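[1] got a sequence here, can you model it:
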Amino acid sequence: MKRLFIGALCGACLLGLLFPARCAAQKFRNDYYDTRRAAHDEEALPSGAVVFLGNSITEQGWWNVLFRDPKVVNRGIGGDNTFGMLDRLPGILAAQPSKIFLMAGINDITGGQSTETIAANIARMADMVHAEAPACRLYVQSVLPVSTKRLAYPYMKGHNARVAPLNERLRALCAERGWCTFVDLVPLVSDADGELRKELTKDGIHLQPAAYMLWRDHLRKQKYLR
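    Sure thing, here's the model as predicted:
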């Protein structure tokens, strides 16, 4: 039974990526999203929680295991975009977390959203954190490039050119605000062509365990999280 459940869960997790139109613009809701969000709503956040908020790349990280800390909580949902995260954020902020590590944007890019719209949504999230949980530190993590050498999803080809300009907007956004920090993960996982290193990805976008360990080590090195 457990294997069947895990298999169904993994299959559903890919729905948001294989069918990006269902997640474009405000259309972030689908059966998988609703199931994961309901599970998150049932799981109360611990006091002083450290929340990893994002899409499938975040969801597939075993953050509390990587950091050996039960206060580190995963709030990634496969296929989610900045509209969905904006909708979910008030419930997270109600618990007054101590830190939020946000990664958002790649599903918006594949869904046809402009850089301006994505950056504006993330700016709204930054301002919400400051207004509703002023003691919480927000870490805006860079959008990762994909590997065209290993890309399993043809619809994602050609989108790497938009990743760097978006990250520069996010860097500037954080520089303008004193309550959020830009975390540049791109140099950790990129090859000489600026793409995701093929040995660090399963399908051109999702990460191998080694990439998550590089990610964890960087957050520790920068003293963002122990």
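
[2] please count neighbours and contacts with C-alpha atoms only from this point.
    Noted.

[3] how about the helices in the chain?
    Listed in chain order, the helices found in the chain under DSSP state H are 2-13, 15-18, 31-42, 56-59, 63-66, 82-93, 106-110, 115-132, 160-176, 186-189, 209-221.

[4] helices or strands up against the fifth one?
    The elements that helix 63-66 packs onto, with contact taken as 3 or more C-alpha pairs under 8 Å, 6 or more residues apart in numbering; DSSP states H and E, are strand 72-76.

[5] mind checking how far the strand it packs on is from the chain centre?
    Per C-alpha atoms, centre = their mean, to the nearest Å, the displacement of strand 72-76 from the mean C-alpha position of its chain is 10 Å.

[6] return the set of buried residues in that strand.
    Buried residues in strand 72-76, defined by neighbour count with 16 or more other C-alpha atoms under 10 Å: 72-76.

[7] to compare against the first, here's another:
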Amino acid sequence: MNHSKLNEYRMLNRHAKKGQILFVGSSLMEGFPIYEMQLTLELGLDRVIYNRGIGGTTTADLLQSMDACIFDLEPSKLFINIGSNDIGATGNEGYNKDTLLMNYNNILDQIKARLPLCEVFVMAYYPVNAQADFGLNSSDKNSMFATRTNANILEANEAIEQLAKQHGSSFINVNEGLADENGNLKPEFTVEGIHLWPNAYTVILDNLKRYL
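    Alright, predicted model coming up:
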């Protein structure tokens, strides 16, 4: 968990309006340049969008930082993209889908209890590209994509869609236009096969607009 980023958010939250729109998640959410986009694109919103994504965050990490990332802001709408780091986990524990779902269930339980009037949108995980050459050495690439595969992502998406339904949350897939005909993230949209350039977020935001 990035504690300096968490501390920064705690300070920023003192100046934030309550009842606004909130994005929360890992680096794939932190990298969403929504500050710039809501200023330059005519979204027609009467609310501000705040981003409380933190790079490297897992579902277990988010459970430890719910106040700073979510509850302090008391959002009226919440968009969550969390768990891609669980899917890509390396080391002794590695990826365990049951643990991901248990933690995600706990996250949604807490949100429902603390923010009963908040509209919650569970976002599908984005596709990855382990095929294109992004200049990575083979060992790094093998580690990055050992379990972070499009097959595992698809399976996880199906599981969190069911979880969202059980909680009365909306599961949304805003990935249209991101993948090629083989289901891989288009190379022009990604830094190294996982993280996204701003042009990818332009596509995502276009798909997301109707939910805002």
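
[8] quick check: TM-score for this pair?
    After superposition, the two chains reach a TM-score (TM-score structural alignment, normalised by the length of structure 2) of 0.83; 191 aligned residues with a C-alpha RMSD of 1.7 Å.

[9] that older thread, okay, the helices of structure 1 in CSV with mean neighbour count and distance to L144 of structure 1 next?
    Putting these into CSV (neighbours: other C-alpha atoms under 10 Å; distance: least, C-alpha to C-alpha, whole Å) gives the following:
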stretch, mean neighbour count, distance to L144 of structure 1
helix 2-13, 12, 19
helix 15-18, 21, 15
helix 31-42, 15, 22
helix 56-59, 21, 9
helix 63-66, 16, 18
helix 82-93, 19, 15
helix 106-110, 24, 8
helix 115-132, 18, 15
helix 160-176, 17, 7
helix 186-189, 17, 6
helix 209-221, 16, 11
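
[10] let's have the ones you listed in a markdown table, adding distance to Y153 of structure 1.
    Formatted as a markdown table, the entries for the helices of structure 1 read as follows, by distance: least, C-alpha to C-alpha, whole Å:
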| stretch | distance to Y153 of structure 1 |
| --- | --- |
| helix 2-13 | 14 |
| helix 15-18 | 7 |
| helix 31-42 | 19 |
| helix 56-59 | 14 |
| helix 63-66 | 26 |
| helix 82-93 | 21 |
| helix 106-110 | 11 |
| helix 115-132 | 21 |
| helix 160-176 | 13 |
| helix 186-189 | 19 |
| helix 209-221 | 20 |
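
[11] leaving out the residues flanking it, which one is nearest to the alignment partner in structure 1 of C118 of structure 2?
    C118 of structure 2 maps onto C136 in structure 1 when the alignment is built from TM-score structural alignment. By the measure of C-alpha to C-alpha, 6 or more residues apart in numbering, the closest residue to C136 of structure 1 outside its immediate chain neighbours is S98, 4.5 Å from it.

[12] number of residues surrounding the one you found?
    Residues within reach of S98 of structure 1, counting by other C-alpha atoms under 10 Å, total 18.

[13] distance of the alignment partner in structure 2 of it from L45 of structure 2?
    Alignment note: S98 of structure 1 maps to S76 in structure 2; criterion TM-score structural alignment. S76 of structure 2 sits at a distance of 13 Å from L45 of structure 2 (criterion: C-alpha to C-alpha, to the nearest Å).

[14] for S84 of structure 2, same thing?
    Remark: distance between S84 of structure 2 and L45 of structure 2 (C-alpha to C-alpha) = 29 Å.
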